[in-house]
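Enquirer: fold the following.
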Amino acid sequence: MASRSFQAHQQAIRKVKQALARDTLQQKILEKLTGLSPQIISRFLTGKPIDREALESIYSALGLALEENDGLIENGEPDLDRELSVLIEQVRQHCCRKIKRRHSQVTLLNQQQVEVSQLCVDLCTVERLSRETCISPANLLQDFKPQQDFERFGLGEPQQRLSGLQAIARSPKSIVIGKPGSGKSTFLKHLAIACCNGQLHSDYIPILLELKELTPLVTRRNALLKEYIHLELGLIDPLQTENILNSGKVLLLFDGLDEMPETARRNVQYQIRNFSQQYYKNSIVLTCRTQATEYTFPNFEYVEVVNLSSAQVEQFAKNWFCALTEKPHHGNILAKQFIGKLRFRENQQIAKLAVTPILLSFACWVFQTFKYLPSCHFDFYEQSIKLLLDPKDIDSSLDPQLFHELLNYIATKSFEREELFFEEKTLQKDITDYLNRRYPSDLNAQDKPEYKAILEILEEQYGLLLERAPGIYSFAHLTLHEYFLTKAILDRFSPQFSDRSFSSLMQKSWQDIFFLAAERMNNPDDLLLQIKQKTDTIIATNQKLQIFMAWVTQKASLVQVSYKQAAVRAFYFSLAVDRILEPKLARSLDFSHAVDRALKSSLHDRSLACHLDENLNRVFKYNSIRKLDYEFLLDLILDCLLVTFAYDLGLFLTFVDNLHIQLEHELKQSLKRFKSQLPDAEGDKSTYQKWWKSNSEIWTQNLRLTIIAYRNIGYDWQFKTQEKELLKQYYDANKLLVECLKRISRVSGDVRQEIESTLLLPIAEIEKRRKNNYQKVS
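Expert: So this is what the prediction gives:
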């Protein structure tokens, strides 16, 4: 039978208020003295129903004697609503005690603890993805640009920014998404404590559930969530739980949907969806790394944890360093020093990373341990991983070096496949292949780590690999992927530099990572000399290409220009190769257009020559043709003539006169004779076309031979397809070498000189020079 409802007599309320005023006590102090919630105290002071034990607690705390007229008086007939309110308040107190005991503090990376109420984040609403996209991660990858949007994989476009409590208070059902390590789990704990303290849904019962705890229990029973909630409420009668859920006075906080195995996750998603529809009055907050889920959640608003603001970064640092010291003043000094270092211009790379709690934690930890902040990504991750994978903190059965090597291997394999995101089956194959290579085949099965155990450590314990959508993984951050890739390259390219490694370097995507790795070598000289040797061997055995290189060397040695000799060779190499690799250039409208295109077009790759000589670089950068050395200018426009031929011969001669270019007298007369042989193209076009059809082949051949005779350019090399491919590889390899010299500061002067002086020489000339140098040394 339902119990009766009671309320305090007005005399009791008046005596309590007088006692509070007498002792200058506030309501909050009375709450602490009695252990009662703010709601019960407020209910008593306003004449609303409470139970006898609460009244006795209030009197005892204030030192009052309970008199006859101070007791509770009956409030009429049984009132089920008031009875439920009392029950909700009792259960709320029970749940809040558990919440505060379990979640009032969070453990930082350095094992120090800090009050969760001090850790706050902001949220923003995000554009909701379509159902079709949510249920098909493959669609996400189809039009996704990994390099540009790596951190926002599976996330909609951000909208309005709000404080965390604001965002949740205005939406009864929310899915909190965000980048790995952005603080989603800590935020749920913050919400739970805020609810207990009356800052959010002050009359709600908070329940915080880490969904991965349900994994062993998940079955097809749709009542699993309800059963778990019933246990959390601490009630015996399931009907009481049903009444509380129907009242809509529960704040349900579900953490880590994406951390569950796929089968369990699908089941729990289905249950949450049904539960939210059946008990729709309650407030539900769910965390997940991405919107890409197999089920959508009707009437849920997506909100994203955003990067920490400058003020939040400072507050986090104060929390971190104050937790280290007994005196807050000392912690504030350390925090101020850390923030000062973070704001140095040279530390901007790290400052841009340290806007999520996890990476800011690493930055604080590194500063705490090493007393400085690294200025680049590589050093930052080097120190962070050293702290994270400390041998004393890792399962003793596993060698810490295993994790370093495995992550290097995964980074390399995924990069070779040009993948920043990889399917689980691919990741499983990479990990299994690595374990098979590392451990002998005859090793007992129980002594060999398993794929699942390794992945669990890397994903759940350390957060280095993450599931970004169902069955799709990546490194936690793009810069972390680059770090392990750089480490792998350092091992891969030195000291043994294989042909396979050299082939990888020819891929543009490898080169920035390679330069970063090479810059970290204590002595990159041997590596660059090996690259130079392998570059020369690309065309060393092809006789025709060696003849071509001999011509490049001869031509470069004969012209009188002010540029570096290696740059001169590069200029004539590219002048010839452009025509070899792109023989079917569309004929220009006129000769001036042809020259203009020769200066500006991307088909004319003079980057190698320009890298080798700054003066030459300025000429082509600003298209200042008049500042080009005379012989380069003459050969450049003659090369343009070989493209336009008869139609522009007259325009060529006019162009030369306008620029006051002094052609050799015999060459100029020869060109005029060729011009006189042509019919008037502006006159009888039929006659001109007939003449061109009958005579053009021999006429253009003789013109080419004349230019060859006077300027030694314009050869028709007639290379085969394979030879063209080799030339392209050879030229790209030389560009890589020069880029190395430009970007790697630790290369010695002697090696720089050796590489530059033998650049783009035939193999016979290189060997001759090396032999002479050897004899001089001997």
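Enquirer: please count neighbours and contacts with C-alpha atoms only from this point.
Expert: Noted.
Enquirer: show me where the chain has strands.
Expert: Assigned strands in the chain, in chain order: 6-8, 72-74, 105-107, 113-115, 122-126, 158-163, 173-177, 205-210, 250-255, 283-287, 301-305, 422-423, 465-469, 472-475 (criterion: DSSP state E).
Enquirer: now those as JSON lines including mean neighbour count and distance to residue 406?
Expert: Formatted as JSON lines, the strands of the chain follow (neighbours: other Cα atoms under 10 Å; distance: least, Cα to Cα, whole Å):
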{"stretch": "strand 6-8", "mean neighbour count": "22", "distance to residue 406": "68"}
{"stretch": "strand 72-74", "mean neighbour count": "15", "distance to residue 406": "70"}
{"stretch": "strand 105-107", "mean neighbour count": "16", "distance to residue 406": "28"}
{"stretch": "strand 113-115", "mean neighbour count": "16", "distance to residue 406": "32"}
{"stretch": "strand 122-126", "mean neighbour count": "22", "distance to residue 406": "35"}
{"stretch": "strand 158-163", "mean neighbour count": "15", "distance to residue 406": "35"}
{"stretch": "strand 173-177", "mean neighbour count": "26", "distance to residue 406": "29"}
{"stretch": "strand 205-210", "mean neighbour count": "22", "distance to residue 406": "29"}
{"stretch": "strand 250-255", "mean neighbour count": "23", "distance to residue 406": "29"}
{"stretch": "strand 283-287", "mean neighbour count": "23", "distance to residue 406": "30"}
{"stretch": "strand 301-305", "mean neighbour count": "27", "distance to residue 406": "31"}
{"stretch": "strand 422-423", "mean neighbour count": "16", "distance to residue 406": "15"}
{"stretch": "strand 465-469", "mean neighbour count": "24", "distance to residue 406": "12"}
{"stretch": "strand 472-475", "mean neighbour count": "22", "distance to residue 406": "13"}
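Enquirer: also this sequence, please, to line up against the first:
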Amino acid sequence: MAAIPVHPEIFKLLKQAYSEKFGSSPRSLINRLNNAFKQEIDSDSENLIAERTIRSFFNSTEPPKTLEKNLNYFCQVLLEQSSYQEAVRQFAHTDLGQDWLAPYWNHLARKCSTMRILDMNEPVSINNIYVKFQILKNIQGRRQQTINFLLDGFDSIPEENPSYRRLPFSGNETHIPALEAVMRYRKLMVLGKPGAGKTTFLKYLAMNFSTGELEDKIIPIFIRLRDIYDEPFGSLTNVVIKEFTDRIANSESRVRELLLQGQCFILLDGLDEVKADKNNENIYNIYREIDNLVNTFPDNRFIITCRTTASDYVFHDFTEVEIADFERAEIEAFTRNWFRERGEAETCDVFLKKLQDNEAVKELATNPLLLTILCLTFEDTYDFSLNRYAIYNDAVDTLLKKWDASRRIERRTSFNISRQRKINMFSQIAYQGLDNKPSKVLWHQWELLEQISDFMQNITTEIDSQQILKLIESNYGLLIQQAKNIYSFSHLTFQEYFAAEYVVENREQEFLKNFVEKNLTAKQWREVFVLVTERLSSADEFLKLMFKCVNNIVKDSPGLQSMLTWLDKITTASGIGTSGWRAYYLAIDLDVDLYISRDIEIERALFAKFATDIRNFNIKRRQVTPPQPRSLLISRLAAIHALAEDMSNEATRNSYISLSKRNFSSKMLKISEDIEVDIAEKLNDAIEKAQEINDTLLTEALIEFQKSCPSSTASAHDWQKWSEDLRQAMLNHLDVGYQIDLDEQDIKLLYDYIYANHLLLECISGENYSSKELREQIVDNMLLPANKL
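Expert: The predicted structure is shown next:
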């Protein structure tokens, strides 16, 4: 591979980064290169690049020639660009015919080419992580809608929610791509919730607007508005010009000419981050300075970013838009970019699968900042289910404190109470909302103002509830407007988190007892129960309360107690008397009609999910009871009985098909023939199992059933009689084959009972501090009748 000359600007940037990041130490750079590209090191070589090559390159006074392969390595580690050619594209701007601006381009690249937030170990390239997103043309909090309109259809949202939102109050607004809005509106005010990606968006524009992707010969100028008050600046115009004059001598007149010609794209980031002084003079000054800058140089492009509701000032000629939440496509694109950038591309599919399986966690992913937290968390745990409380706590802590602190932003507010008091207030609002009948996830503004006032008057006499609510919305993004003067928590997950905090803070025995008894089977409290279990310093008493209340659901139902007795009897007699097998038999019974009539209307998926999860729990603790011959025999006969019932039903339907529908009748016949073959195979297997347990009488009976099995063209009556005879044989020889019809009340109780058992199992399976013996005792005693507890 031939050596190529290094572009002067790239050479200068590489030397500067070599000095800043590695102290011009070749050994430090070599260690980093070896670690980053260890799979590419030749087996005959000690290092990816020889030390003498590195010394020769960086000691050169003029750009040397070197292998492009080595330049790719240098650019990835030192400039965080995917290749040397990408670095040239990003940082070498001679194609604009503006060679005198080269120092400015270098400055802009250092300022905007990377991002680093929160607990990231090192910055990442904006271009490698950025995701094109959508904006809302109509500001969400300004919609004129009622609570009833917003709640319409809320209870019927499918579990597979493509929007990832469990509070589906938005989605009907006009969405347009953010880059399209930039092209359409020369003066744009971009609003967004905390962590919505406003700064990242401006940095992306700063790095790409001049490259031809969006528009030629435009000079991006990125200004953090919070930084300009660190020292006297005179005017915002001076700040803009100073971006150039600090790096290019005698350039003021040329910069002014660019501004007058409208060749600049001025990106003003973080209007909400300008620190307010005592009389808000800084705030009013910045409004005035922005107006002056725009009026003095009106032909340029402008974007201002600000948190939603953080400013009431109206900038004339600016179009206001709002950053939309991430949808599924953006979430997937971001995570793929993220893990590829971190060298863990294969982890992305696992991340997305785990995210999809957890409704409460995945809705946080609609916010880029919170999605970043989830990615960082997943790198450590590779799971979200171990301790969801810790994930939510980190997200809340980030919004309340860490996000601003990590960027050294200090916001002066009249809401100066401790973080814990803020959490107490949010917790009271959240709990009372879920406890309301019906549960409340939306509040009128006046309702929140009353709750804030009631809480704050116990802390201070100086209360301005309206100002406090505005500060909560703009500073933290935990409570947001879903429509004009109608609020909700930004995510239902946050309401559940704060409600759990309320329960834990009020965890006296009587309160917990009432809480469990009242809410155990109410689905809106499901996540709260899990979080409370994870939050308590010891969850033993809470789990005992739950177990007691679970069994109280069916305690007074003779029909369900009889069913539980049957479950215990059939599994014990088969040598598999465990909760896992009881759950399995109950799940299949709803389909095979052994004990409970399968004609009852009940959500069967829950029963199957519970059986699977309890088996997985037992696998993890190595307490799995393998199937025994008798249990396998019962399973085969139950399946045969169910197939026979199906044949009876098919025959009934087939008898109604007229000759004009003969083709359809032929299809039905094929289905019947397939079922007949299945029955024959299962009967052979059942006979073998009966012989294995040495039950001669049952073996002879099954052989007779084999001989008398109706054909696929037999009548419904023949199949029904054969099915009933088989049931009676199962009852006589195996003591199974009962059948009852549960009334509506018992059906509801049965569903609630399994739902509550499943919830209890989820709480036990999470990361909680509780006695191992207690956890195992509870699981072992699930689905037992009252007289066995």
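Enquirer: just to revisit the earlier point, let's have the strands of the first structure in JSON lines, adding distance to residue 412 of the first structure.
Expert: Formatted as JSON lines, those follow (distance: least, Cα to Cα, whole Å):
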{"stretch": "strand 6-8", "distance to residue 412 of the first structure": "72"}
{"stretch": "strand 72-74", "distance to residue 412 of the first structure": "75"}
{"stretch": "strand 105-107", "distance to residue 412 of the first structure": "33"}
{"stretch": "strand 113-115", "distance to residue 412 of the first structure": "37"}
{"stretch": "strand 122-126", "distance to residue 412 of the first structure": "34"}
{"stretch": "strand 158-163", "distance to residue 412 of the first structure": "33"}
{"stretch": "strand 173-177", "distance to residue 412 of the first structure": "29"}
{"stretch": "strand 205-210", "distance to residue 412 of the first structure": "34"}
{"stretch": "strand 250-255", "distance to residue 412 of the first structure": "33"}
{"stretch": "strand 283-287", "distance to residue 412 of the first structure": "32"}
{"stretch": "strand 301-305", "distance to residue 412 of the first structure": "31"}
{"stretch": "strand 422-423", "distance to residue 412 of the first structure": "12"}
{"stretch": "strand 465-469", "distance to residue 412 of the first structure": "14"}
{"stretch": "strand 472-475", "distance to residue 412 of the first structure": "12"}
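Enquirer: looking at these, which is closest to residue 520 of the first structure?
Expert: strand 472-475 (22.2 Å; Cα to Cα).
Enquirer: list the helices and strands that closest one packs on?
Expert: With contacts taken as 3 or more Cα pairs under 8 Å, 6 or more residues apart in numbering; DSSP states H and E, strand 472-475 of the first structure sits against strand 422-423, helix 424-438, strand 465-469.
Enquirer: so can I have a markdown table of these showing distance to residue 137 of the first structure?
Expert: Compiled in a markdown table, those are given as follows (distance: least, Cα to Cα, whole Å):
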| stretch | distance to residue 137 of the first structure |
| --- | --- |
| strand 422-423 | 10 |
| helix 424-438 | 13 |
| strand 465-469 | 6 |
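Enquirer: in contact with whichever residue in the first structure pairs up with residue 549 of the second structure, which residues?
Expert: Aligned by TM-score structural alignment, residue 549 of the second structure pairs with residue 534 of the first structure. Neighbour list for residue 534 of the first structure: residue 502 [criterion: Cα atoms under 8 Å, 6 or more residues apart in numbering].
Enquirer: do the same with residue 683 of the second structure
Expert: Contacts for residue 683 of the second structure (Cα under 8 Å, 6+ apart) come out as 636-637, 640, 702, 706.
Enquirer: which helix in the second structure runs the most residues?
Expert: For the second structure, the longest helix by residue count, based on DSSP state H, is helix 662-692.
Enquirer: list the buried residues of that helix.
Expert: For helix 662-692 of the second structure, the neighbour count (16 or more other Cα atoms under 10 Å) marks 665, 668-669, 672-673, 675-676, 679, 682-683, 685-687, 689-691 as buried.
Enquirer: and those residues, which is closest to residue 481 of the second structure?
Expert: Closest approach to residue 481 of the second structure among the buried residues of helix 662-692 of the second structure (Cα to Cα): residue 668, at 55.9 Å.
Enquirer: which residues are in contact with the closest one?
Expert: With contact taken as Cα under 8 Å, 6+ apart, residue 668 of the second structure is in contact with 650, 654.
Enquirer: try it again with 10 Å
Expert: Going by Cα atoms under 10 Å, 6 or more residues apart in numbering, residue 668 of the second structure touches 650-651, 653-654, 657, 662.
Enquirer: swap in residue 498 of the second structure?
Expert: Residue 498 of the second structure makes contact with 392-393, 396, 423-431, 504, 528, 531, according to Cα under 10 Å, 6+ apart.
Enquirer: what residue of the first structure takes the place of it?
Expert: Under the alignment (TM-score structural alignment), residue 498 of the second structure maps onto residue 484.
Enquirer: related to what we said a few turns ago, most neighbours, which of the contacts of residue 668 of the second structure?
Expert: Neighbour tally across the contacts of residue 668 of the second structure (other Cα atoms under 10 Å): the maximum, 23 neighbours, falls on residue 651.
Enquirer: so which strand or helix has it?
Expert: Assigned by DSSP states H and E, residue 651 of the second structure belongs to helix 629-654.
Enquirer: also compute the angle for that helix relative to helix 662-692, please.
Expert: Here the directions of helix 629-654 of the second structure and helix 662-692 differ by 160 degrees (axes from the mean of the first three to the mean of the last three Cα atoms, to 10 degrees).
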